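Trainee: Sequence first, predicted coordinates after that:
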Amino acid sequence: MGRGGLCYGARMASIKEFQVTIDCADPIRLARFWCEVLGYELPPVPEGAETWEEHYRSLPEDRQVRYFPCSDPSGKGPRLLFQRVPEGKVVKNRVHLDVRTGTGLVGEERLAVLRAECDRLVALGAVCLEVLVADEENESCINMQDIEGNEFCLD
């Protein structure tokens, strides 16, 4: 990073929209989970079907779901795209999401809010891996896994 937090270069690049793509086994199921976590929305179901699953079952096998998005209804957050891959997850993620649950809170108040959100997400199928309690340098956070084993943090 250069001075003032800008990257080095003669020209200033324009800010780009981006999406986060997550490899998975079941794109619709994982998209539904993350909608519950983040308050995101699924795209509307096509006419003639009650659910996305019903819609995809009606298509030929070569048109079955390979990708499935969800997005922030306010338009502020990045779109998430869940991409079906044949292999399962075998190692730690190189990138993970930090769900900013305790922003602005400190100490016991922060930890209580993080634990309450952890309990809500565990009820949805997430796994709590580790509760890191505040020390002299860092505030509390909770390391978790989503329903397909992808790591994320409640921060």
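Mentor: Received the coordinates, thanks.

Trainee: hey, let's count contacts and neighbours off CA atoms from now on
Mentor: Noted.

Trainee: how about the strands of this protein, start to end?
Mentor: Along the chain, the segments classed as strands by DSSP state E run 19-24, 67-70, 79-84, 97-99, 127-132, 141-145, 151-154.

Trainee: Show me what the fifth one is packed against.
Mentor: Spelled out, that is strand 127-132. For strand 127-132, the elements it packs on are helix 107-123, strand 141-145, judged by 3 or more CA pairs under 8 Å, 6 or more residues apart in numbering; DSSP states H and E.

Trainee: From the chain's centroid, how far away is that strand?
Mentor: 16 Å (CA atoms, centre = their mean, to the nearest Å).

Trainee: likewise the third one?
Mentor: For strand 79-84, the separation from the chain centroid amounts to 9 Å (computed by CA atoms, centre = their mean).

Trainee: next up, a second structure to put side by side with the first:
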Amino acid sequence: MSSIRQFQVTFDCADPERVARFWCEVLGYVLPPPPKGFGTWEDFRSSLPPEERGAWSACVDPSGAGPRLFFQRVPEGKAGKNRVHLDVRVGTGLVGEERLTTLEAEGARLVALGAVRVRLLPADEDNESCLVMQDVEGNEFCLD
């Protein structure tokens, strides 16, 4: 019998702290406390060699229910479509105009934070509408 394992979702990015703060706003997550022995993240970063400062960041679900998101700096930029993306469930249980209104309102909130609205995928026989977005570094996600 297999057991359920905890996991984190890792993003490659250019500016880990910026992307982490964006996703905190999207999901209601928070930055975790700084490592033991440091009063602030700035104190911790100052203790690192210059080339390691800002190399990573993370955000966590304050309730402990959701996975940790980890952001690591990589030298190369995003080159193509994500093979994996997050669906942010903002319209669960809603249909029709009520769903569209909810998706568009959340999309507008996220655009104000630096996201990009890509396109609306309208409802069909099998699926309700969803809104395709990109985060502050172009990673695709859906408002579902």
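Mentor: Nice, I can see it. Since the structure is predicted, the reported quantities are computational estimates derived from the model, not experimental observations.

Trainee: Can you calculate the TM-score here?
Mentor: Once superposed, the chains reach a TM-score of 0.91 (TM-score structural alignment, normalised by the length of structure 2), with 141 aligned residues with a CA RMSD of 1.5 Å.

Trainee: okay, the helices and strands packed on strand 127-132 of structure 1, which one's buried deepest?
Mentor: Sort these by mean neighbour count, taking mean count of other CA atoms under 10 Å, and strand 141-145 sits at the top with a mean of 20.

Trainee: Next, the angle from that strand to helix 107-123.
Mentor: Counting by axes from the mean of the first three to the mean of the last three CA atoms, to 10 degrees, strand 141-145 of structure 1 lies at 10 degrees to helix 107-123.

Trainee: which residues touch Phe152 of structure 1?
Mentor: Residues counted as contacts of Phe152 of structure 1 (CA atoms under 8 Å, 6 or more residues apart in numbering) are His96, Leu97, Asp98, Val99, Asn143, Met144, Gln145, Asp146.

Trainee: preserved in structure 2, out of these?
Mentor: Retained in structure 2: His96, Leu97, Asp98, Val99, Asn143, Met144, Gln145, Asp146, out of the contacts of Phe152 of structure 1 (criterion both residues aligned by TM-score structural alignment, their matches' CA atoms under 8 Å).

Trainee: who's in contact with stretch 4-18 of structure 2?
Mentor: 19, 54-58, 67-78, 136-137.

Trainee: which parts of it are buried?
Mentor: Residues of stretch 4-18 of structure 2 classed as buried: Phe11, Asp12, Cys13, Ala14, Asp15, Pro16, Glu17, Arg18 (neighbour count, 16 or more other CA atoms under 10 Å).

Trainee: From these, pick the one nearest Gly107 of structure 2.
Mentor: For the buried residues of stretch 4-18 of structure 2, the closest approach to Gly107 of structure 2 (CA to CA) belongs to Arg18, at 18.7 Å.

Trainee: Show the contacting residues for the corresponding residue of structure 1 for Asp87 of structure 2.
Mentor: The equivalent of Asp87 of structure 2 in structure 1 is Asp98 (alignment by TM-score structural alignment). Applying CA under 8 Å, 6+ apart to Asp98 of structure 1 gives the contacts Phe152, Cys153, Leu154, Asp155.

Trainee: State the distance from the first one to Val45 of structure 1.
Mentor: It stands for Phe152 of structure 1. Remark: distance between Phe152 of structure 1 and Val45 of structure 1 (CA to CA, to the nearest Å) = 28 Å.

Trainee: Okay then, goodbye and thanks.
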